[in-house]
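J.: Pasting the sequence and the predicted model now:
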Amino acid sequence: MPRVEEIEAIRHECRAMIRRRAATSAILAAAPLPGVDVAADMAMLMNALPQISREFGLAPEQIEQLEEAERVALYGTIKGFSNSFIARAVTRKMIALLLARALGVRQAARFAPVLGQAAAAAISYRVMTWILNKHVEECYAAARAVEQIRLFGPGSVIIEGELADVDRS
């Protein structure tokens, strides 16, 4: 599990990777080859989501190695996220459902010449950055929660930069 200073650096590196992948997705969405963009988006997400989790130390096999208090803090944080990919095996079915919801408009837009392709590219870029940035922020929050437990112990939490003891009785 990365340390506090490493967590920020990982977040920054992941965001740069996301911009590159989203740009690739946009270029493929603008191409007039049906189905290529969806297949590429699925492949990118199947690769990127677990890679981001792994960078933050949140792949399933990495989580198994955490201390019990760290896992409790992690799962408590994850519970607050809707549809998180943290600690889950990413499947084609999950990605297909996510893309179907997010990219339905893109498929319709591409049938209009030139402007439709530009709109499809813009939509594709935005959807890829949204999905992957959401995952980065969830991983960031989860990694910070684990690091707080590691630094301050299971009975403490950080509230607006101040250390507070939690009375659990």
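T.: Perfect, thanks for sending it.
J.: going forward, measure contacts and count neighbours with C-alpha atoms only.
T.: Noted.
J.: residue boundaries of the helices in the protein?
T.: 4-30, 36-55, 60-63, 68-79, 92-109, 115-152 (DSSP state H).
J.: okay, the ones you listed in JSON lines with mean neighbour count next?
T.: Output for those, formatted as JSON lines (neighbours: other Cα atoms under 10 Å):
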{"stretch": "helix 4-30", "mean neighbour count": "18"}
{"stretch": "helix 36-55", "mean neighbour count": "18"}
{"stretch": "helix 60-63", "mean neighbour count": "15"}
{"stretch": "helix 68-79", "mean neighbour count": "17"}
{"stretch": "helix 92-109", "mean neighbour count": "15"}
{"stretch": "helix 115-152", "mean neighbour count": "20"}
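J.: Kindly reformat the ones you listed as CSV containing distance to Leu163.
T.: Output for those, formatted as CSV (distance: least, Cα to Cα, whole Å):
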stretch, distance to Leu163
helix 4-30, 15
helix 36-55, 27
helix 60-63, 25
helix 68-79, 16
helix 92-109, 38
helix 115-152, 8
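J.: Nearest to Ala164, out of those helices?
T.: Evaluated over the helices of the chain, closeness to Ala164 peaks at helix 115-152, with 9.6 Å, by Cα to Cα.
J.: How far away from the center of its chain is the closest one?
T.: 4 Å (Cα atoms, centre = their mean, to the nearest Å).
J.: And for stretch 38-55?
T.: In terms of Cα atoms, centre = their mean, the centre of stretch 38-55 is found 9 Å from the chain centre.
J.: ok, the residue minimising distance to the centre of the chain - contacts?
T.: Nearest to the mean C-alpha position of the chain, counting by Cα atoms, centre = their mean, stands His135 at 1.6 Å. For His135, the contact set (Cα atoms under 8 Å, 6 or more residues apart in numbering) comprises 49, 52, 84-86.
J.: Pasting the second one now:
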Amino acid sequence: MPSAIELARGDEKLITAIHRSRRLIGRKALMAAAASAVPLPGIDWAADAALLSRLVPQISAEFGLSVTQVEKLAPHQRERIQKAATTVGALLVGRLVTRELLIKLARHAGVKLTAKQAAKYVPIAGQIVSAALGYAALRALGEQHIKDCVRVSATLSLPPPGPHAPT
């Protein structure tokens, strides 16, 4: 499977957006790892959901595909984006992140998330494994969303917006 950089096909603006998005993922994944190390059941799931609900719109914004950015476009452009997202199988591009969408996204990382929960019950080593799996799961989900955004942008030849401070 090609990486996000390969999918960008040398487009410097897309590559820059990919790098900014990966920095966001790195910070959020560290937070997910810290939450996963806490030996209380359910804390990591709540933290993962909260982190993903913030991370996905931030990544989308890097590519000009957040809900607010898409809503500002003309109706025919919004329709093109939704069709392109459907065509490439992008689950979260240009959509509001809801509980149902997070559940679908979690199914993609289901094995890692289940192993993370099971590992918590082994003292110390289990918490380290749980933290590592929490980090890996959030990185994998974030990287998949980056690839989806790149595919949609490349399909429509949409240049991502310039650098900004996403919220």
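T.: Looks like it came in fine. Treat the numbers as computed from the prediction; the structure is a model and nothing was measured.
J.: And the TM-score between them?
T.: Once superposed, the chains reach a TM-score of 0.74 (TM-score structural alignment, normalised by the length of structure 2), with 146 aligned residues with a Cα RMSD of 2.5 Å.
J.: picking up where we left off before, Gln107 of structure 1: which of the contacts of His135 of structure 1 is nearest?
T.: Leu49 (23.1 Å).
J.: show me the contacts for the closest one.
T.: 85, 90, 132, 135.
J.: Identify the residue nearest the alignment partner in structure 1 of Val97 of structure 2 in space, chain neighbours excluded?
T.: If you follow Val97 of structure 2 across to structure 1 using TM-score structural alignment, you land on Val90. Distance criterion Cα to Cα, 6 or more residues apart in numbering; nearest residue to Val90 of structure 1, sequence neighbours excluded, is Met46 at 6.5 Å.
J.: OK, contacts around the one you found?
T.: For Met46 of structure 1, counting by Cα under 8 Å, 6+ apart, the contacting residues are 90-92, 95.
J.: Map it onto structure 2.
T.: For Met46 of structure 1, the residue aligned by TM-score structural alignment is Ser53.
J.: do Gly80 of structure 1 as well
T.: Counting by TM-score structural alignment, the partner of Gly80 of structure 1 is Thr87.
J.: any idea which residue of structure 2 is furthest from its center?
T.: Outermost residue of structure 2 (Cα atoms, centre = their mean): Pro123, 30.1 Å.
J.: Next, find the distance separating the aligned partner of that residue in structure 1 from Ala30 of structure 1.
T.: Correspondence of Pro123 of structure 2 to structure 1, assessed by TM-score structural alignment: Pro113. Pro113 of structure 1 sits 10 Å away from Ala30 of structure 1, going by Cα to Cα, to the nearest Å.
J.: Then Gln62 of structure 1?
T.: Using Cα to Cα, Gln62 of structure 1 is found at 38 Å from Ala30 of structure 1.
J.: After alignment, which residue of structure 1 pairs with Ile146 of structure 2?
T.: Aligned counterpart of Ile146 of structure 2 in structure 1: Val136 (TM-score structural alignment).
J.: residues contacting its match?
T.: Contact analysis of Val136 of structure 1 by Cα under 8 Å, 6+ apart lists 11, 14-15, 52-53.
J.: and if you look at Arg20 of structure 2?
T.: Glu62.
J.: What does it correspond to in structure 1?
T.: Checking TM-score structural alignment: Arg20 of structure 2 goes with Glu13.
J.: separation between that match and Gly57 of structure 1?
T.: Distance from Glu13 of structure 1 to Gly57 of structure 1, by Cα to Cα: 14 Å.
J.: same check, this time on Thr129 of structure 1
T.: Noted for Thr129 of structure 1: a distance of 21 Å to Gly57 of structure 1, by Cα to Cα.
J.: Run a quick neighbour tally on Lys112 of structure 2.
T.: By the measure other Cα atoms under 10 Å, the count of residues near Lys112 of structure 2 is 19.
J.: Can you classify it by secondary structure?
T.: helix (DSSP: H, G, I helix; E, B strand; the rest coil).
J.: Quick check: it vs Leu156 of structure 2, distance?
T.: Applying Cα to Cα to Lys112 of structure 2 and Leu156 of structure 2 gives a distance of 33 Å.
J.: Also Ala132 of structure 2?
T.: Separation of Ala132 of structure 2 from Leu156 of structure 2 (Cα to Cα) stands at 36 Å.
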